[in-house]
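Undergrad: give the three-dimensional model of this entry:
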Amino acid sequence: MSRARSAPQQHESDGALPRSFWALLGAGVGLGTASAVAASSSALAAYFARRIVTPERVRVEDQEVFAVQGTGAGRRIILKATPETVVDGEYSFFFDAGAGHARLGPIEDYVPGEGTVTRPVVAEYSGDLERAVRGRWSGVVYSSPQDLGYDFEDVLVETELGPAPAWLVPASHDTSKTWAVMVHGRGATRQESLRGLIPARQLGLTSLVVSYRNDGDAPATADRRYGLGMTEWRDVESAIGYALENGATDVVLFGWSMGGAISLAAADLSSLRQYIRALVLDAPVVDWVDVLAHQAQKNRIPRGVGRLGQLLLAHPWGRRITGLAAPVDFRAMDWVARAVELRTPTLILHSVDDEFVPFGPSALLAGRNPEMVTLETFRKARHTKEWNVDPERWERAVVSWLAEILAPRPSPGSGTPRRSAGSESRN
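TA: Next comes the predicted model:
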């Protein structure tokens, strides 16, 4: 069966500022007065700062669907070709305001002249894909641990704000007392972390896939704002405590994007940091100032305006504008500058073409602390889609590195050097 779609409408991209705001800024500049320009610049800086720390409850569905064809195993979806949909691998397509979720397979046909991409429909977890006109592209693949064939239990982790839901996925064989704690990124949910269950299971680790404040599942803070890692780590600390209370002797933190910043903060600030055996970070934020500068440039925001937005986030007097209960300490989260202070073995998996969190700071961190940091470099994966582009390599890198880190420690004086050199993707 095939159903043609109506002509696509233009929508703002997920990271772009709305046209109405650029009209406001242009009006101020057009007036030609210093006060009007200053007012427009200040308003833009305020908007930029608020957007960074405000969770998006409604995700933009800007990926167009042209047709859904066939039935059963032969079902296909024809999408508009975009920088994301033309990258090979398995992905998810969310539609109907997030109520619908389909898993899509590798590219079957790409016609640049027509601007279309055809992919197989591997699974339809919820909703009616036949009725979808547009949706949201995502590196998330699975909807729950059950989609991977894993037994799991819905549990609650008690945090200082109240109970936060988590998935507890027991090891297939009880070979390790180390648990994996999976921490998703900004604007994502626990589903993002499910890819990490595959290597964790291979290593015999029990996994706890957690939620944290303001992510839509866990309790919200009074200000309902992201702390960019400086507040969320407390919920990860609670998850570590849960693991220790239920049989773990130590943990490995897996973090995606902002989940990387959260994991680094937990390893730095938590009273339970001595139980964090290692960090596995996918496209992590290791320097928020660099990320914000990149986002300002990407959104065509003048450099001075972007810096003012950072200032609003970092100083107490900016709280009335940003809505934050407390300012963000960017220096404390600058792990490039603090590289030598990172004493937890860390694996970073990052694509050089990451369009949201630049690759450069990850490379600098690895270069400045090769004793502790191993960098696995990917290509063509964009943001947090390293697994999607090359799942076998991603899983192999994690398993081999963690197996070495988690191996029984040598006796005093024997000294086994750590592997610190990453490899280059051949994608």
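
Undergrad: CA atoms for contacts and neighbours, from now on please.
TA: Noted.

Undergrad: could you pick out the longest strand of the chain?
TA: strand 116-126 (DSSP state E).

Undergrad: tell me what that one is packed against?
TA: strand 76-80, strand 100-104, strand 109-111 (3 or more C-alpha pairs under 8 Å, 6 or more residues apart in numbering; DSSP states H and E).

Undergrad: and for comparison, fold this next one:
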Amino acid sequence: MVESRRAATTPYAVIVRTALAVISASLGAVLALWGAIAVRMARRVVTPAARVPDCRILELDTSSQTITLTRTPDTELAGRYGLFTAGTEGYLKLGSVLSETSVAVKRKLLTHVGPQSRIVRDAAFSGWYYQRPEELHLPFTPELVGSALGPCPAWLFPAGDGDVWVIQVHGRGAARAECLRAVPVFHALGITSLVVSYRNDGEAPRSRSGRYMLGATEWRDVDAALGFARRRGAKRVIVMGWSMGGAISLQLALNSAHRDLIVGLILDSPVVDWRIVLDYQARLVKLPAPVTRLAITILGADWATALTGAGAAIPFRRLDVLARSAELHHPILILHSDDDGFVPSDASHDLVVARPDIVELDVFSVARHTKLWNYDQERWTSRITRWLTERGFVTETATEDR
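TA: The predicted structure follows:
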């Protein structure tokens, strides 16, 4: 009787065990895949990014000096921009939108392109606009700022009596040229501009790992620039950061030995909390939330530095300026678009709520990431000018002279 019962239940037990084995194997495969994706995501976050095409040139009309691009949320924006290309032209300046369809945008060319030019179709849309300091037609000198890793190239644009300086810090995957469009604004107000580079950005020295630390170490190179400014006679310094440069600027304000020299921060599309940014970007590409959490865990773990290639764990808590908002003491002006598309403005809004006594936020819409100057140069310029004037960083006379 017992033997027959065993015989009856054995096939069922085999089916159950087989099903469990299949489920376990499938779950293991999913977890392994998620782990691999998380590691890949973590590595991409800290690896200096190469510029990748994000649009295509559909038509280049050299007779009318117009260019037609595939329509994207960036290429359809009003204003002046740049376009990284390949072929006989490496960079083109673009003017206003002339016409548009559901799939294409025609813009005015502000860089003359001859009929013999040959340009590759794939291109990268840019908010830089200016690519070289000579294009500003302002006096400047190339400088080297000594840092712990070696000399970091910088551009110095003297203005006024030299007492008030602005140090500009570019963003992730960018270079000093990103900051050039702001230099004329400060120059007109009599403020000297120092446009700096920092480790692993392709211009400054490379760290041992060659990876970004998302502001946790890069601020030290900008701190060296503060010391440079002090030695050159600066009495008051405004720090301006773009995107990841905003995260670096905030770490500088929290940690610098030269904090007494800083009188304010101007942040364009800044990273205030990296975890919010990484979560947002992961959702854009529809990554499961557990993958994002695992990637952030990997980035923040000492044991995983061999996987990411980073020299150390990313200290996300130390980089979370929202959590450290009580430690901020300098007045801050944030300019951010609610339609940023890369660094969400949520943390910028939250920082105003946390510190309304020192933080002001000018909210744009449609302007996208670090393209606020391009989209509405007049508003961008007047807001910065008003903020600087209200705090006595420039005189009313200097403002009127503009």
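
Undergrad: hang on, the earlier thing: would you mind telling me which of the helices and strands packed on strand 116-126 of the first structure is nearest I348 of the first structure?
TA: strand 100-104 (26.3 Å; C-alpha to C-alpha).

Undergrad: tell me the contacts of the counterpart of V277 of the second structure in the first structure?
TA: When the first structure is aligned by TM-score structural alignment, V277 of the second structure is paired with V291. Applying C-alpha atoms under 8 Å, 6 or more residues apart in numbering to V291 of the first structure gives the contacts V285, F356, V357, P358.

Undergrad: could you work out the most separated pair of those residues?
TA: V285 and F356 (9.7 Å).

Undergrad: so which of these two has more stuff around it?
TA: V285 (31 against 18; other C-alpha atoms under 10 Å).

Undergrad: that one contacts S263, doesn't it?
TA: No. If you go by C-alpha atoms under 8 Å, V285 of the first structure and S263 don't touch, sitting 10.1 Å apart.

Undergrad: for the second structure, just list every one of the strands.
TA: Counting by DSSP E, one finds strands in the second structure at the ranges 55-61, 66-70, 81-84, 91-100, 104-109, 122-126, 141-147, 150-157, 164-169, 192-196, 236-242, 262-268, 332-337, 359-364.

Undergrad: quick one: the third one to the first structure mean distance?
TA: Relative to the matching residues in the first structure, strand 81-84 of the second structure has an average distance of 0.4 Å after the fit, by mean C-alpha distance after the TM-score superposition for the first structure.

Undergrad: contacts for that strand, please.
TA: By C-alpha under 8 Å, 6+ apart, strand 81-84 of the second structure touches 90-95, 123-130, 374.

Undergrad: go on, the longest one?
TA: Applying C-alpha under 8 Å, 6+ apart, the set of residues contacting strand 91-100 of the second structure from outside is 76-85, 105-111, 129.

Undergrad: ok, back up a step: the longest strand of the first structure to strand 91-95, inter-axis angle?
TA: Put simply, strand 116-126 of the first structure runs at 70 degrees to strand 91-95, going by axes from the mean of the first three to the mean of the last three C-alpha atoms, to 10 degrees.

Undergrad: which residues touch strand 116-126 of the first structure?
TA: 73-81, 85-86, 99-111, 143.

Undergrad: so which bits of the helix ranked longest in the first structure are buried?
TA: When the first structure is parsed with DSSP state H, its longest helix is helix 34-53. By 16 or more other C-alpha atoms under 10 Å, the buried positions in helix 34-53 of the first structure come out as 36-37, 40-50, 52-53.
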